[in-house]
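Asker: pasting a predicted model and its sequence here:
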Amino acid sequence: MHPDPGLSELGHEQAKDAGRLMKEKISSYQLLSSPKKRAVETMEAMSEEKKYNFQIDSIFTEIPSSKINDKQKQEWLKEIFIAPIETLPKDVKEWRNNLISWLKNADGNFIVTTHFMVINSLVSYITKNNKISCFHPDYVSRTEIFIKDGELTQLILGDDKKTVINL
C-alpha cells in the first residue's frame, strides 16, 4: 500500500474535466492544495491549460491518523465518522480546529484541492453538525462554501457518493 498515491488515469481525466468547467473562474481565485500527491495532481490537471500558480498548504492535508496501525485504520475511520465532536481524539480536534480557524480568517475567494474528511470537517462545522462526517463527496466533486462578513450565505454540496476509502 503506497502511503501517498497519485491519481489514476481516470482521476487525471476527471480533474482535467473539472478544470475545463471552471476555466472562466479559475484565474480570479487563490489556488491552494493539500500536500498529498493526488490533491497536487488534481490542481495541476485543473490548471493545466494556463499553468496557474498555486500554493501547497499542509492545513488541508488528511485527517491525522499516522499513529493508527494500517490494519486498524478503516475501522478507526468508521468510528471517527460517527463520533460526536467532543469525543474525538485530541490530535483530530486540533486538526479540525485549525481548519475552522482558516475558514474563519480566509479573505478572498479560494479553490482548494483537498480530501473527504477536510471537506466534511468544514461542512459539519458550518452546518452545526455534531459529527465530523455529514455527507459523502464524490471524487473531484465541487463543494462551495460562501461566507460574507463571517456568516455563511450559501452552501452547495458536491456530488454525493458512498466513497470507497482506499487505505
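Answerer: Ah, there it is. Numbers count the residues shown, from 1 in each chain.
Asker: C-alpha only now, for contacts and for neighbours.
Answerer: Noted.
Asker: is it true that residue 159 touches residue 137?
Answerer: Yes. With contact defined as Cα atoms under 8 Å, residue 159 counts as touching residue 137 (5.6 Å).
Asker: which parts of stretch 17-24 are buried?
Answerer: Residues 18, 19, 20 are the ones in stretch 17-24 that count as buried (16 or more other Cα atoms under 10 Å).
Asker: how about the nearest residue to residue 27, chain neighbours excluded?
Answerer: Using Cα to Cα, 6 or more residues apart in numbering and skipping the chain neighbours, the partner closest in space to residue 27 is residue 52 (7.5 Å).
Asker: kindly report the same for residue 111.
Answerer: Counting by Cα to Cα, 6+ apart, residue 31 is the residue found nearest to residue 111 once chain neighbours are left out, at 5.0 Å.
Asker: hang on, that neighbour is in a strand, isn't it?
Answerer: Yes. Counting by DSSP: H, G, I helix; E, B strand; the rest coil, residue 31 falls inside a strand.
Asker: pasting the second one now:
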Amino acid sequence: MINLYLIRHGKAKSGWNSFDPGLDDNGEQQSKKIALELSSIALEPFDILSSPLSRCIQTAEPFCEISKKKFDIEKRIIEIPSPIKNLEKRVIWLKRVLPLTWDQLLADKETKDSGIDFNLWRKNIIKFLLSLKKDTFIFTHYLVINSIISHIKKSNKVVFFNPDNASVTHLSLSDKNLKIILLGKEATTQIN
C-alpha cells in the first residue's frame, strides 16, 4: 500500500485578485505548522510534489527543509484551469460553478465556449495519482483535492467537501485503487 497525502496550500495573500499569489503571514505560519506534522508521519522512501503555483511551493518549502529533501513540480496537480482571463469575471465564474455538478459545469456556456477540456484535466489528475510508486506528499489546490475525492466517491459534485488551508487528506493506493483514509480538516473557506 502506498500513502498519498494531499496538502492544500496555506492561506494565500489574495485569493481572488491574482492568478498566482504567494502565502500571506497566516499562510506562512500554517506551512511551518503542517511541516512539523508531516515530518512526524513521513517514512522513507517518499517523494514531495508541488503544483507549480507559488502558494503550493511556499507551503511545501518548510517540509522540504525539515525532511532535507527537494520537491518536484507536477503540472497535473495545478488548480482548475480558468476559462476567463479577466480576474473579476473569473471570480464570478468560480462562484457560479462551484455549487454545480461536473455535468452542469461542462454545460455552462462560458465553460463550453472556452474550449477547455475539464474532463481531461480531471482524468489526468487521477492517471497521475495511479502512476505513483511510493508514499508521496502532494501540495496542491482545493478543486484538485475535490476532484480526486469526487472521483473516489463516484460523486458528480464539483465541490465534495471544504478542505481548509494547510489541511491534509490521506489516501491509500493499492493495485491501482484509491481509497480515502482520512479527509482533511474542513472549514468555511474560499478558493485562494
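Answerer: Arrived safely. These numbers were taken from a predicted model, which means no experiment stands behind them.
Asker: ok, back up a step: which one of residue 159 and residue 137 of the first structure has more residues nearby?
Answerer: residue 137 (21 against 14; other Cα atoms under 10 Å).
Asker: now which residue in the second structure aligns to that one?
Answerer: Taking TM-score structural alignment for the superposition, residue 137 of the first structure sits opposite residue 163 in the second structure.
Asker: now for the closest residue to its match other than its chain neighbours: which residues touch it?
Answerer: Closest residue to residue 163 of the second structure apart from its sequence neighbours, by Cα to Cα, 6+ apart: residue 186 at 4.6 Å. Under the criterion of Cα atoms under 8 Å, 6 or more residues apart in numbering, the neighbours of residue 186 of the second structure are 161, 162, 163, 164, 167.
Asker: now the buried members of these.
Answerer: 161, 162, 163, 164, 167.
Asker: what distance do you get for the fourth one to residue 30 of the second structure?
Answerer: Residue 164 of the second structure sits 11 Å away from residue 30 of the second structure when distances are taken as Cα to Cα, to the nearest Å.
Asker: checking the residue nearest to residue 27 of the first structure next. Helix, strand or coil?
Answerer: Once three-state DSSP is applied, residue 52 of the first structure turns out coil.
Asker: burial of whatever residue of the second structure lines up with it, as a residue count?
Answerer: For residue 52 of the first structure, the aligned position in the second structure is residue 69, judged by TM-score structural alignment. Using other Cα under 10 Å, residue 69 of the second structure has 13 other residues around it.
Asker: next: residue 86 of the second structure.
Answerer: Residue 86 of the second structure - counted by other Cα under 10 Å - has 11 other residues nearby.
Asker: what strand or helix carries the residue mapped onto it from the first structure?
Answerer: Alignment note: residue 86 of the second structure maps to residue 69 in the first structure; criterion TM-score structural alignment. Under DSSP states H and E, no helix or strand contains residue 69 of the first structure.
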